[in-house]
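[1] Build the 3D model from these lines:
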Amino acid sequence: MNYGFYDILQLFGSLGLFLFGMKVMSDALMRLAGDKMRKILATMTSNRFLGISTGFFITSIIQSSSATTLMVVSFSNASLLTLTESISVIMGANIGTTITAWLITLLGFKVSMSSIALPLVGLGFAFTFSKKENMKNWGEFIIGFAILFIGLQFLKDAVPDIKQNPDILEFLTRYTDLGFWSVLLFLFIGTLLTIIIQSSSATMAITLIMTAQGWIPFPLAAAMVLGENIGTTITANLAAVVSNYHAKRTARAHLIFNVLGVIWVLVLFYPFLKFIEWLVAQTGSESPYLSAAAIPVALSLFHTTFNVSNTFLLVWFIKPIARIVERLVPAQIKSEKEIDEPKFLSKTVMKYPETLIVSLVNESKYLYENAIFEIVTHGLNIHREDIKSDLRAKKIVKKSKEDFKTDVRDMYYRKVKSIYGEIIRYATTGQSTLQITKSQNDRISQIKIANRLMVEIIRDVRELNRNVSQYLFSENEHMANEYNKFRKKLVKVLRTIYLFRTQDETGREQYYAKLLKLKKEAKEARNQSSKSIDKLIRKNLITVEMASSLVNDNDNVNDVIKHLIEVAEFLYVEKDSLIENGKD
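    Below you'll find the predicted structure:
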């Protein structure tokens, strides 16, 4: 066999060129349609069939099942997709990846692309000089598309011709005449090749070339295709290693789904191939058992039929598959982190704008519902459980008679400052490094504003807390009454916010209307002292210092109310207008 080291290097170089073309093409398509694809993925998976359609559509557009599954794993990691939704999308992605095989078969084997590939590179290169970003991306897509087929042509030329090297056939015969063991062997080879190359499309291209050159018969090529379906799951499983258990479950589900598909096809392997032969005959082609030239089409048909059949067979077993995965990957009970450590923010969420935004929202909500809620209630000497109870506000105020001795400053440094800094850092980094739309940029800005308002709430509560502790238990009953009024007012707001954020979408409307009313009242009451305070001042029932404290704290209370409601709006209601209160 006259096939030396230089020829092997040419083979690897051709494969590299093919993979490079596919990467350039896929990356350009992701830039062209990535944000739209991710938006579809995040919103169009409400039932299993819609999820399958979404997975198929996205993979068909971006020409990469690996990119789709990596998106699904990232979205699962950020809790944007449930496990059952993720499984259905992956099922669709498996069907979508068959488009690539048809593209290679029809254009790479049926049509000579070599004559137009270089002109396409020139056309695409001209597009890259455009000032419009979309035109540049279209240019890169055309270049990637052309390079892919140039690489495929080189790959076909680099593979040794079996007529000139008959000893190859003699070498392969040792492994192709082992009956069903040969099928299992080539299944393993297909799996291994895909794991090494990290591209089922590239392995499919190699398989198609091997069959076109007459290296291996149709059944063994089909076995390699089955192996590729297992090997392609490794990408998602590797990505999930550093992710949470949601992402790990999604990756394992992908593996289980593909392995189950391979098992049932292996059981029906030869009848299934006869069915494919019959389908090929219906198209007017020769039998893949008799003609090597007919194998590429038959193989693409096998790939498509297998994935479509497997999906529509196992779609009814999504929930059982989910239960198996949940047993294999149990939920991880997170060890209690210090409050100033992020619970939802990590490097993995920075991959896509959607995962970053949902993680920023979750982190901000956690901060708001825990640390801020605790600081506000304890700063006013109120128990958090009383806010969540059915007790009337007046009773809550009356029963909370002890001084909590809350150090608001200390609580801010221990429970808020660090996490607030991380939220702002992630948000700002995302805005400057990720390719985000205007609406996504606006949403991140909303989250930043919400967090700044939380810090302002703490500042106002700190001022309130000092005077609440001083006057609530003073001998001057008038001062105690006024501060109890402040507390009662805040109890009503905190309870309405609690009820608003814990209701489902339909139940929120009435509480949101109450919050808007309370916010309006707080805005109007800002810088307006109450009649009771004026009366106390006129009758000299309080000192000048006490009067000053009451007037200032009246403003502080209304500021806290206004800011608490605004944060709730920013985090739980998608607001169209960001700058309504003059903030940037």
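
[2] going forward, measure contacts and count neighbours with C-alpha atoms only.
    OK.

[3] Could you list the buried residues of stretch 15-26?
    By neighbour count on 16 or more other Cα atoms under 10 Å, the buried set for stretch 15-26 is L15, G16, L17, F18, L19, F20, G21, M22, K23, V24, M25, S26.

[4] Which single one of those is nearest to T211?
    L15 (16.7 Å; Cα to Cα).

[5] which residues does that closest one contact?
    The contact partners of L15, taken as Cα atoms under 8 Å, 6 or more residues apart in numbering, are G151, L152, L155, A202.

[6] show me the contacts for the residue nearest the centre of the chain.
    Residue closest to the average C-alpha location in the chain (Cα atoms, centre = their mean): F75, at 2.0 Å. The neighbours of F75, taking Cα under 8 Å, 6+ apart as the test, are A42, L81, A247, E354, T355.

[7] For the comparison step, fold the sequence that follows:
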Amino acid sequence: MDLFMVLQLLCGLALFLFGMNSMGDGLESLSGGKLEKTLEKMTNSTMKGFILGAAVTAVIQSSSATTVMVVGFVNSGIMKLRQAIGIIMGANVGTTITSWILSLSGIEGDSLVMQLLKPSSFSAVFAFVGIILLMFCNSEKKKHLGTIFLGFGILMVGMDQMSAAVEPLSNDPTFTGFLTLFNNPVFGILAGALLTAIIQSSSASVGILQALSKTGAISYSMAIPIVMGQNIGTCVTALISCIGAKKNAKRAAFVHLYFNIIGTLVICALFYGSNLFINYGFLNDIVGPENIAVIHTAFNLLATAILLPFNKYLEKLACLTIKDKDEDSDVPFLDERFLNTPSVATERAKSLAEKMARLSEGTLLGALELVDHYDEKVAETIHENEDMIDSYEDVISTYLVKLSSKQPSADDNKTIQLILHTI
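    This next block holds a predicted model:
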């Protein structure tokens, strides 16, 4: 693999990641915060949380984004740890939709229908329509739709470029010899985890594996452990996001990690243990992009089916890892993790402003009562409340200034201005 092939691969990866990020941002903005509000409210059972987590992740195309959002909800006290577990499991299943979209690049056939289904046939149209909507429409919704279309087109171009970059490797004996290392499940899992941890996206690392599969050098025995490892590597984003967070937020991140590690260990034991007796003949068969999508989906569904009934034990394990400690719950707090999802951040700021308003109202009425009936203890409480109200104003205004730099939608921007005037 020469320098120019490496540069082409990196360029394809850059386009792929940028396209996926743009598409996710567009979908996020188009939803107007509705997905996040639903995520926040409809989690009174683990199964509901699972379905919701899968649905939201399938829409925003990122299990990492969903998990980080959930860590933020738990950190803010909006969601309990038990509610978060179902959503985290669902996010792992929802993220498999990306691999199915990418598997379209492996479609072969000369019929008109098959040709139209190939990304090379429609990605250019999506990108062109997207740029038209983005540049020439004044409607915010149409602009967001344009971002989604353009992001999808760029994502597919990046995927094609990665595939083209690695195509010559199919005849390279050094490369094919190196890949035989991944026949060992331990090396395969470590490789998948490391790659995903570096680029912080399981969807992207699965996309790279799908691109490599087009060389005809990837077998089931290599792909299965790599996909398992990719699910472990994606936990890095949530673990990074919980740094400096409260104990329950850290526990939510560790639930994500334990779920993927235990799921991988259990499935590995079942699969490779049964292989000793059954001897799965397909392990040496070559996989294509669609086969990797099947492996990715099957692994996540099976891991969820095995561990969903034991969600309480995952919670206990996370609680044993992160011990209880005293935390000051009265201090006004806005989680900066939400700044990357402006619609959620706006709602959180609005919610805290409403809390500030109720405290201000109660403090004002209490102060008025002191005019007729002075009480030293009440007066002291009034002074404490006044200091707390000042803290609210400082926290909210600082947060909104940071939020304004994140390019919120026009509706969110109006709400931000309203909150600033209100406080």
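
[8] Trace the residue nearest to the centre of the first structure over to the second structure, please.
    Matched to the second structure by TM-score structural alignment, F75 of the first structure sits across from F73.

[9] T311 of the first structure too?
    By TM-score structural alignment, T311 of the first structure lines up with T304.

[10] Its match: helix or strand, and which one exactly?
    helix 289-307 (DSSP states H and E).

[11] Now do the residue nearest to the centre of the first structure against T84 of the first structure, distance only.
    Distance of F75 of the first structure to T84 of the first structure, given as Cα to Cα, to the nearest Å: 13 Å.

[12] can you check R508 of the first structure too?
    27 Å.

[13] Between the two, which is the more surrounded one?
    The residue with more neighbours, out of R508 of the first structure and T84, is T84; 21 against 16, by other Cα atoms under 10 Å.

[14] dump the residue contacts of the more buried one.
    Under the criterion of Cα under 8 Å, 6+ apart, the neighbours of T84 of the first structure are R48, I318, K319, A322.

[15] Give the buried subset of the residues you listed as a ChimeraX selection command.
    With 16+ other Cα under 10 Å as the criterion, this ChimeraX line picks the buried residues out of the contacts of T84 of the first structure:
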select :48,318,322
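
[16] Kindly indicate which of the contacts of T84 of the first structure lies nearest R409 of the first structure.
    Using Cα to Cα, these come closest to R409 of the first structure at A322, 46.3 Å.

[17] okay, and stretch 499-514 of the first structure goes to which residues in the second structure?
    So stretch 499-514 of the first structure sits over no part of the second structure, by TM-score structural alignment.

[18] sorry, back to before: I'd like the buried residues of stretch 15-26 of the first structure as TSV, with secondary structure and distance to T68 of the first structure appended.
    Putting the buried residues of stretch 15-26 of the first structure into TSV (DSSP: H, G, I helix; E, B strand; the rest coil; distance: Cα to Cα, whole Å) gives the following:
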residue	secondary structure	distance to T68 of the first structure
L15	helix	22
G16	helix	22
L17	helix	22
F18	helix	20
L19	helix	17
F20	helix	18
G21	helix	18
M22	helix	15
K23	helix	14
V24	helix	16
M25	helix	15
S26	helix	11
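
[19] Identify the residues contacting the aligned partner of G16 of the first structure in the second structure.
    Superposed on the second structure with TM-score structural alignment, G16 of the first structure falls opposite A14. Going by Cα under 8 Å, 6+ apart, A14 of the second structure touches G158.
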